[in-house]
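*Asks:* Sequence and predicted structure below; questions after.
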Amino acid sequence: MRNINEDTITQAVIASFSDCRDGRLRTVMTSLVQHLHAFARDVHLTEDEWFKAIRFLTEVGHITDDKRQEFILLSDTLGLSMLVMSQNNRKPSNCTEATVFGPFYVEGAPLYNNGEDISNGAKGAPCYVSGQVRGAGGEAIPDAQIDVWQSDEDGFYDVQHLDEAGNVIHRARGRLKGDAEGFFNFRSILAEAYPIPHDGPVGRMLAAVGRHPWRPAHLHFMIEAPGYETLITHVFRDGDKYLESDVVFGVRSTLIAEWKRHEPGVAPDGWEIDVPWYSLEYDFVLNPSEAHA
């Protein structure tokens, strides 16, 4: 290990992994070192730039907590999240495409029955959402568990709001089940475009490279059913001006749908609405798991 120089250090670091018993870990670490060193050589990284990078990553860690995941934002905005997701979620063409998870999923979301209002007072125009969960063969999937979450009309998720006691009140977020034929419906609010949190290091990075922080309007869905792969996806609102420049590169054309505008009246479930309202109908097709295929 003596007299290592810039030409020999890469192989020296790789050789240090020789006793690693985890073959996959050794493969990943070897490639990581090779690419990191190649990057440093390619751009002739300066010490000042390296220290700035360390400071940036430190700031990303400091702002991250149980309500804000800056590392996910960083991965999302660099396209890494979508790349990893795409590599690991290849599906038949008739199945609903997956997209990024995002940093605002919450485990243990409030439970709702079909037809109930998940908005719980969130700001936004009323919206009626319905659809069906099916398998790739066209079969209805009964009792699928459906997690849904979205921002309010101001572009904030519930976890970004705290009450006077510092607690989160869950709004525009819920978990429900499809019925015996796979159908589901719920009441919520209209999806609106919003910026990702950009008051931290990731936001400063975006500004430095001349990028905006906006995401097109969408609903998040996570759908689980025995015998099928879990689907994590969005449904995007057609016509949104950020569809072609989503800051996290998550848009897929098959995931774009129309939110229909209606004058005051009655929704399909009998919900009487005295202001203009919207409806979204979207079906999801799940891929069978290997054990079920």
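*Replies:* Cool, got the structure.

*Asks:* switch to C-alpha atoms for all contacts and neighbour counts from now on
*Replies:* OK.

*Asks:* Quick check: the gap between E6 and H44.
*Replies:* Using C-alpha to C-alpha, to the nearest Å, E6 is found at 12 Å from H44.

*Asks:* Sorry, slip of the keys, the one I care about is R187.
*Replies:* Using C-alpha to C-alpha, R187 is found at 55 Å from H44.

*Asks:* Compare the two and say which is more crowded by neighbours.
*Replies:* Comparing R187 with H44 by other C-alpha atoms under 10 Å, the one with more neighbours is R187, at 22 against 10.

*Asks:* quick check, that one in a helix?
*Replies:* No. Going by DSSP: H, G, I helix; E, B strand; the rest coil, the assignment for R187 is strand, not a helix.

*Asks:* Just the strands from the stretch 51-200 of the chain, written as ranges.
*Replies:* Using DSSP state E, counting those that start in this stretch, the strands of the stretch 51-200 of the chain run over residues 126-135, 145-149, 173-177, 183-189, 194-195.

*Asks:* Can you say which of these is nearest to A15?
*Replies:* Proximity to A15 (C-alpha to C-alpha) singles out strand 194-195 among those, at 44.5 Å.

*Asks:* Now the element after the closest one, going C-ward?
*Replies:* Counting by DSSP states H and E, the next helix or strand C-terminal to strand 194-195 is helix 201-208.

*Asks:* and that following helix, which residues are buried?
*Replies:* Buried residues in helix 201-208, counted by 16 or more other C-alpha atoms under 10 Å: 201-203, 206.

*Asks:* Over to stretch 2-18?
*Replies:* Applying 16+ other C-alpha under 10 Å to stretch 2-18 flags 10, 14 as buried.

*Asks:* So what touches that stretch?
*Replies:* Stretch 2-18 is contacted from outside by 1, 26, 29-30, 33-34, 37, using C-alpha atoms under 8 Å, 6 or more residues apart in numbering.

*Asks:* next, the one to line up against it:
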Amino acid sequence: MVIKTESDLTPAVLAVMNRTEDPRLREILVSMVAHLHAFVREVRLTEVEFREATAMLNEIGQLHTDHHNEFVLMAGSLGVSSLVCLLNNGDRGQTETSQSLLGPFWRLSSPRVENGASIIRSETPGTPL
């Protein structure tokens, strides 16, 4: 397929993604490309902005180690990790999930605290927030 215009691009990429053998992976890739292309069109992403965004993603990738995953942290900041957890573990409107993400304050053998209670374990001056 010859790509002559911007409107030719998405169908060409989707045609390639549709050749993916695994049905679930194909579904994910097709949807990802369609949404990503729609996003780029919606915000009218410039070439400078694209370079800045890819530089940021590259930097995040370089910060990754065996013990520190910046992409997971970014996904958490964007709410993606929580959304995946809730979609896969929520139970008909209940607010708790059978699986829960280990947040930044999780520590092995920490005492149990009720929802809304303080996790501070030392005398801290000032008014609690």
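*Replies:* Now that the structure is in, tell me what you want to look at. Computed from a predicted structure; not experimentally measured.

*Asks:* Using CSV, lay out the strands of the stretch 51-200 of the first structure together with distance to E224 of the first structure.
*Replies:* Compiled in CSV, the strands of the stretch 51-200 of the first structure are given as follows (distance: least, C-alpha to C-alpha, whole Å):
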stretch, distance to E224 of the first structure
strand 126-135, 10
strand 145-149, 5
strand 173-177, 10
strand 183-189, 14
strand 194-195, 27
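
*Asks:* Identify whichever of the ones you listed lies nearest to F104 of the first structure.
*Replies:* strand 145-149 (8.3 Å).

*Asks:* Now do that closest one: which elements does it pack against?
*Replies:* Contact analysis of strand 145-149 of the first structure by 3 or more C-alpha pairs under 8 Å, 6 or more residues apart in numbering; DSSP states H and E lists strand 173-177, strand 218-224 as its packing neighbours.

*Asks:* nearest residue to the most centrally placed residue in the second structure other than its sequence neighbours?
*Replies:* Centroid-nearest residue in the second structure: A75, 3.2 Å away (criterion: C-alpha atoms, centre = their mean). Leaving aside its chain neighbours, A75 of the second structure sits nearest to S81 (5.6 Å; criterion: C-alpha to C-alpha, 6 or more residues apart in numbering).

*Asks:* ok, now which ones touch the one you found?
*Replies:* 72, 75, 101.

*Asks:* Using a markdown table, lay out those residues together with distance to G90 of the second structure.
*Replies:* Below are the contacts of S81 of the second structure laid out as a markdown table (distance: C-alpha to C-alpha, whole Å):
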| residue | distance to G90 of the second structure |
| --- | --- |
| V72 | 20 |
| A75 | 19 |
| L101 | 13 |
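
*Asks:* Let me know the closest of these to L86 of the second structure.
*Replies:* Of all the contacts of S81 of the second structure, L86 of the second structure sits closest to L101, with 9.8 Å by C-alpha to C-alpha.

*Asks:* For that closest one, grab the count of nearby residues.
*Replies:* Neighbours of L101 of the second structure (other C-alpha under 10 Å): 13.

*Asks:* Touching, it and S82? I think so.
*Replies:* Yes. Using C-alpha atoms under 8 Å, L101 of the second structure is in contact with S82, at 7.1 Å.

*Asks:* mean per-residue distance, the strand or helix carrying A38 of the second structure to the first structure?
*Replies:* Secondary structure assignment for A38 of the second structure, by DSSP H and E: helix 23-43. With mean C-alpha distance after the TM-score superposition for the first structure, helix 23-43 of the second structure departs from the first structure by a mean of 0.5 Å once superposed.

*Asks:* V202 of the first structure touches L73, doesn't it?
*Replies:* Yes. Under the criterion of C-alpha under 8 Å, V202 of the first structure makes contact with L73 at 7.0 Å.

*Asks:* Relative to N185 of the first structure, how far out is R204 of the first structure?
*Replies:* R204 of the first structure is 40 Å from N185 of the first structure, by C-alpha to C-alpha.

*Asks:* and V30 of the second structure, how many residues sit next to it?
*Replies:* Neighbours of V30 of the second structure (other C-alpha under 10 Å): 20.

*Asks:* residues in contact with the aligned partner of it in the first structure?
*Replies:* By TM-score structural alignment, V30 of the second structure lines up with T30 in the first structure. Each residue near T30 of the first structure by C-alpha under 8 Å, 6+ apart is listed here: 14, 17.
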